[in-house]
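>>> What follows is a predicted structure for the sequence shown.
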Amino acid sequence: MRRYVLTGTPGAGKTSLLRGLGDLGHGVVEEAATEVIARAQARGEDEPWTRASFIDEIVTLQRLRQLEAATTDAVQVFDRSPVCTLALATHLGRPVSRTLAAELERITSGRIYERQVFFVRNLGFCEPTSARRITFRESLTFEKVHEETYRELGYQLIDIPAADLPHRVATVASAIARHTS
């Protein structure tokens, strides 16, 4: 099984791209951080990312989703990975927790994800949501942290430039086809 990761800054269109790849028949796994935030906000917690346990909650959900993902798919595409969570911890100025370090070791030693990662570039804007409270300028800084984090860990970034959604879906699908044949 080949597990690919979509990464990039918030608001770059990763979720739409993931859904487009799912429509093409690829197994897809949605981002964990958005769900962790949504659950906390549903309980009345406005800014769960300020909580010390936030990073570990994301890592735990990411691991669970990866382990529970169907094993019948030849290709799976993940909206983010624990490497993204490391980038988030760095961006937030948080130390690398034992949980995050252990998960990074697991995915590295187990070769869980392909070393080629789809880096989805920003669209020139970032629309804030209840879970995404970041300005476009901040998103550019966060984008750079993601890029540096993946490169430092030895991943090869496949650049997915800003374009309309059908073009981006076709670009990723084509790259997956080249890598799996």
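Noted; the coordinates are in hand.

>>> going forward, measure contacts and count neighbours with C-alpha atoms only.
Noted.

>>> tell me the SS of Pro95?
coil (DSSP: H, G, I helix; E, B strand; the rest coil).

>>> neighbours of Val117, just the number please.
Burial of Val117 is recorded as 24 neighbouring residues (other Cα atoms under 10 Å).

>>> For it, give me its contacts.
Contacts of Val117 were listed using Cα atoms under 8 Å, 6 or more residues apart in numbering, and they are 4-7, 155-158.

>>> same question, Phe118
Contact analysis of Phe118 by Cα under 8 Å, 6+ apart lists 4-7, 157-160, 172.

>>> Could you pick out the longest strand of the chain?
Counting by DSSP state E, the longest strand found in the chain is strand 2-8.

>>> Check which element follows that strand along the chain.
Sequence-wise, the next helix or strand downstream of strand 2-8 (DSSP states H and E) is helix 14-23.

>>> Put this next to the first one:
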Amino acid sequence: MKIVLTGAPGSGKTTLIDALRDLGEQTVPEAAIDVIQALVRELGLAEQDEWRRGDPLGFQQRIYRHQTELEAVLDPSRRSFLDRGTLDGLAYLTMFNTQAPESFKVELAAHHYDHIFFVEPLVLDELDLRQASGRNDSEEEAAKLVELLQAVYRDNGYRIHRIPPLPIAERIQFVLDLANRLELETAPR
């Protein structure tokens, strides 16, 4: 079972993924962070930001390639939690007024996920957008992404399960309880 944790930047997805990994769950880190770090090494901090803003499609294509590499090594017999899914790229492209070629939309949508967990944003003035890592999301963009991400998954036929902004220990338990329940509901009888 592949479960995507999606949501606005700074909503706590990575904290959840790290905690789930520490509990022995199979996880996939956020591909965009790896790509950004590679770009920082390649171009420098300011230059990578300029390149990303200037070529949002190229950036999302790099993320997609890395995401598919990360997903390809998952053990299909184990449940996995992913820090974002391939469709997140469409939301980002929409936010940056960039039209994805139809062929890229088809590629992004070809990845099947069993469940989408939308991690609801924390209080905006408590957001940690990790901009020192090279990310360049603003609070306004984070708020806009809340709607765009939900729309892109709904438009592709997914039901969204909401993860409320609870204290971390409660949030982890909420995610595990929901995943366990969904696993039981979909298990062959």
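Received it, and whenever you're ready, just let me know what you need. Bear in mind that the values here come from a model prediction, so they are computed numbers and not experimental data.

>>> Send over the TM-score of the superposed chains.
After superposition, the two chains reach a TM-score (TM-score structural alignment, normalised by the length of structure 1) of 0.88; 174 aligned residues with a Cα RMSD of 1.6 Å.

>>> hmm, back to that, most neighbours, which of the contacts of Phe118 of structure 1?
Highest neighbour count within these, by other Cα under 10 Å: Thr7, with 27 neighbours.

>>> sorry, back to before: can you redo the contacts of Val117 of structure 1 as TSV with distance to Gln62 of structure 1?
What follows is these, written out as TSV (distance: Cα to Cα, whole Å):
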residue	distance to Gln62 of structure 1
Tyr4	14
Val5	12
Leu6	14
Thr7	14
Tyr155	19
Gln156	21
Leu157	21
Ile158	22
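
>>> For these, which ones persist in structure 2?
Retained in structure 2 (both residues aligned by TM-score structural alignment, their matches' Cα atoms under 8 Å) from those: 4-7, 155-158.

>>> residue contacts, the most centrally placed residue in structure 1?
In structure 1, the C-alpha nearest the mean C-alpha coordinate belongs to Arg80, at 1.3 Å (Cα atoms, centre = their mean). By Cα under 8 Å, 6+ apart, the residues touching Arg80 of structure 1 are 5-7, 30-32.

>>> rerun at 6 Å
Counting by Cα atoms under 6 Å, 6 or more residues apart in numbering, Arg80 of structure 1 touches 5-7, 31.

>>> re earlier: out of the contacts of Val117 of structure 1, which is nearest to Ile134 of structure 1?
Comparing these against Ile134 of structure 1 with Cα to Cα places Thr7 closest, at 16.5 Å.

>>> Map Asn180 of structure 2 across to structure 1 for me.
Alignment note (TM-score structural alignment): Asn180 of structure 2 maps to Ala177 of structure 1.
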